[in-house]
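A.B. asks: Sequence and computational prediction follow.
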Amino acid sequence: MAQSSGANHRGLMILLFFTFFMVMGFEMIMPLIIGYYVNTMGFSATAVAFALATRQFSQQGLAMVGGTLADRVDVRTLISIGVLLRSIGFVTLAFAKDFPLLLVSMILTGLGGVLFETPYQTAIATLTTERNRSRYYSLNNTITGIASTVGPLLGTLFLYLDFRAVCFGAAFCFMITFIISRFAMPPVVRVAPSYSVRSSLRAIGKDRPFLMLTLLMIIFWLAASQINLSFPLRIQELSGSADSVGMMFAVYAAVTTVLQYPLVSFMLRKYSPRQIVVIGIFIIAVALLLLSFINTTHMFLAVVVLFTLGFLLARPNQQTMAVAMANPQAMGMYLGVNSLGFALGSGFGAIIGGVFFDLATKTGLSMIPWFLFCAIAMVSMFGFILCKKLGQSPQLPEISTT
């Protein structure tokens, strides 16, 4: 990738604006969909959940396609097409009064994500260096935290007007990202020959350290994804009010916004990314264990703060490790494969979380899910401890271009 340092800096700053509007637009609409279609439109929860799952599969299940394209096509072009497609998906959602059109809108938003998500990550990987990558990811996650706080508030305000207003607002945010990516972001173009997809998949299949990282990411997300499933269920159970869920995510977003960048920057002066991941997962495991003994809302929120601190340490440094271990010839493909860790871990984590939460409710043994999730997190932590080569730049063979 040929870029001047000045263009790199400009591109990274532009990507922060891109992140803000992209996340704000997504968070403005997505949390409201199931409530609107179930409570207002009279759809079954199963039908809406299926549509949402289709969006997730369309995006995460095809991540390698986006990665392959990112290694062959101008990343700026892919990102701009992807965000435009997602904007069209949200406009379609504004007119979706039946299930088929709802499904079409979710597929459009998912396919848009295929075109911009991995190319967007590839752009960050290309424009950063090993020295500034972890700090940039932490800064990027801070912007994500701010946008995740603002988005739902705007969505709620627009909902007082009409659900269509929410859809158009979200679509407008992605149109802003289209303008940013099309006219402000510098091009990120490959100067090396395109690789053979079959050859790159064969190389990834033989890259045991990278596959181990992806496996450990799957295990990590089985536990970490509970912040979006078991945590909301438990705090609502403790408080007896759905408002407590919003309070929990407000605490999560506030801690992320304030501490993400300074915390990671401080830790990087003392430890390697792999060591910070181990510390972060250990904190997460402790938080999950403590939830076995929590019986008040305030104590629960205190543990959410602890969990968030662990997540702030683990997540950006996992991203840094994945980039460092990827073959530069096929960066997009490698990141696409690594994203499967999130897709599989979060997907199965939701299933496991739901099953064990129902089991705890039926048996009265509320500690069962938290013991399980703590154990899963510890397995991931010991994996990162034992695999000392994780995060190191390997001497990788050339990937065939034919």
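C.D. replies: Cool, the structure landed.
A.B. asks: make it CA atoms for all contacts and neighbour counts henceforth
C.D. replies: OK.
A.B. asks: Against residue 98, how distant is the residue positioned nearest the centre of the chain?
C.D. replies: Geometric centre of the chain, nearest residue: residue 342, 7.3 Å, by C-alpha atoms, centre = their mean. Separation of residue 342 from residue 98 (C-alpha to C-alpha, to the nearest Å) stands at 31 Å.
A.B. asks: Same question for residue 119.
C.D. replies: From residue 119 to residue 98 the distance is 33 Å (C-alpha to C-alpha).
A.B. asks: here comes the other one, which I'd like you to weigh against the first:
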Amino acid sequence: MPLPAPATPSRSSIAVLLGTQTLFNIGFYAVVPFLAVVLVQDFLLASTAVGLILGIRTFAQQGLFLAGGALADRFGARAMILIGCAVRAAGFLTLAASLRGSTPVLWLFILGTLLTGFGGALFSPGLNILVAAAQSARDRKEARQVRRATLFAWLSITGEIGAVTGPLVGSALWGWGFPTVAGFGAAFFAAIGLFLAATLRRPAQAGAQDSAQAAEGKPRGSLRQCLGDRQFLAFCVLHAADLLAYNQLYLAIPLELERQDLATQWLGPIFAWISIVTLCLQLPVSWLAARIGAAATLRLGYILSASGFAVLAFMPPTAFGDGSSPVRILCAVTLMTLGHLSVHPTALGLVPKFAGQHPTGSYFGLLSSCGGLAVLLGNLLFGWLLVQTRDSGAPSFAPWLVLIIPLLLASWLGARVVKLRQHRGAGA
């Protein structure tokens, strides 16, 4: 007896999913960018300790995506999204409470940062599951192959809108103190949770994971299958180079500004430029990716990111003028951003194809967790090499090879893994 096809998600249900990403990023970026300032000004910590705490926070989110995805497979995407909202709201409340007393409480602040990370590890895989189910249902509806931007490309755009808006909201509240900023974040995520508790319950959300899995007969608990899929494991390890590369916008780029004796105030315009590039070019890049295919898109995207780091590694500042302007860095950042716009939605769109008849939560989680581990280890190696080259007089391009070589390997081998999987799927 054939299994019924899952209902095609309505435009309103898709709008809810995409809008949720905007709301998540508004609440996140209204608070998190100010954590480093609080650790320095209120807790009087050195930059090394600040970096360690924020690094642990990032790993608590990215590193635990696998656990969040597995839980979403077990208990449902909707449940984990709502629990994740509650955990992040509790994290922001804990951050606010750490500064409410006469003496700041560091352990409470660290606990709050960990909770904010863990909350993201719970709800982000769930949102990816719902978007993937909606994309699959939309693809089935097409009577012919329509090459257009995927929902994951739109997810990138809506997320960027939130990433731009959030810091503006946080800055507007900063005058009332960080506890007010963190309190706003807690209330905002609590409101998001209530909103999603109502909207994700509607029948129009039939493209969601639970109904889609039931309709397709997918077995629950795909963690074992995910970890045993050697091709997908290889893809996750190779694609981790993208998250490591994109994370350098927060590490390598500020350090390069400092090395070039450029004011740190340039960071604002640089991040504004990244947002402009993302909002203006994500859809055209995704339309092109739909036409040339996933393997070619991954190969080109990884090379673009590697080219951005090659500019910083091998081209002196004087190649772009007198070396007193950030043009060289803007050129590198543009290439890195275009690379990320190419490969990130493409990789997310490939996850359901790798998963096949298994639930996608563990697969999304493993993809992100590998990236989080790469960021943790890669940043440590990159920072150590920076110190070594400065102290020993080694070639200044050496640290950048930590970022360039993984991207080139991903370009060469990642596309091959995807082609092999596509051929295997076609022959099945």
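C.D. replies: Great, that's in hand. Since the structure is predicted, the reported quantities are computational estimates derived from the model, not experimental observations.
A.B. asks: Give me the TM-score for these two chains.
C.D. replies: The TM-score (TM-score structural alignment, normalised by the length of the first structure) is 0.88; 392 aligned residues with a C-alpha RMSD of 2.6 Å.
A.B. asks: who's in contact with the equivalent of the residue nearest to the centre of the first structure over in the second structure?
C.D. replies: Counting by TM-score structural alignment, residue 342 of the first structure lines up with residue 371 in the second structure. Residue 371 of the second structure sits next to 62-63, 236-237, 239-244 when contact means C-alpha atoms under 8 Å, 6 or more residues apart in numbering.
A.B. asks: mind listing what's buried in the helix or strand that residue 371 of the second structure is a member of?
C.D. replies: For residue 371 of the second structure, the element it lies in under DSSP states H and E is helix 361-392. By 16 or more other C-alpha atoms under 10 Å, the buried positions in helix 361-392 of the second structure come out as 361-376, 378-379, 382, 385-386, 388.
A.B. asks: what do you get for stretch 39-46 of the first structure?
C.D. replies: residue 43.
A.B. asks: Over to it now: how far is its first residue from its last?
C.D. replies: 13 Å.
A.B. asks: Check stretch 323-333 of the first structure too.
C.D. replies: 11 Å.
A.B. asks: Show me what residue 177 of the first structure lines up with in the second structure.
C.D. replies: Using TM-score structural alignment, residue 177 of the first structure pairs with residue 192 in the second structure.
A.B. asks: so that match makes contact with residue 22?
C.D. replies: No: Residue 192 of the second structure lies out of contact with residue 22 (C-alpha atoms under 8 Å); the separation is 10.8 Å.
A.B. asks: ok, the two, which is more surrounded?
C.D. replies: More crowded of residue 192 of the second structure and residue 22, by other C-alpha atoms under 10 Å: residue 22, with 24 against 19.
A.B. asks: In the first structure, what residue corresponds to that one?
C.D. replies: Using TM-score structural alignment, residue 22 of the second structure lines up with residue 20 in the first structure.
A.B. asks: In which helix or strand does its match reside?
C.D. replies: Going by DSSP H and E, residue 20 of the first structure is part of helix 5-35.
A.B. asks: list the buried ones in that helix?
C.D. replies: 8, 11-12, 14-30, 32-34.
A.B. asks: Same check on stretch 83-103 of the first structure?
C.D. replies: So for stretch 83-103 of the first structure, counting by 16+ other C-alpha under 10 Å, buried means 83-94, 96, 102-103.
A.B. asks: repeat for stretch 215-233 of the first structure
C.D. replies: 215-227, 229-233.
A.B. asks: again, but for stretch 135-150 of the second structure
C.D. replies: Buried residues in stretch 135-150 of the second structure (16+ other C-alpha under 10 Å): 135-138, 149-150.
A.B. asks: what's the helix or strand harbouring residue 200 of the first structure packed up against?
C.D. replies: Using DSSP H and E, the element containing residue 200 of the first structure is helix 197-206. Packing contacts for helix 197-206 of the first structure, counted by 3 or more C-alpha pairs under 8 Å, 6 or more residues apart in numbering; DSSP states H and E, involve helix 208-224.
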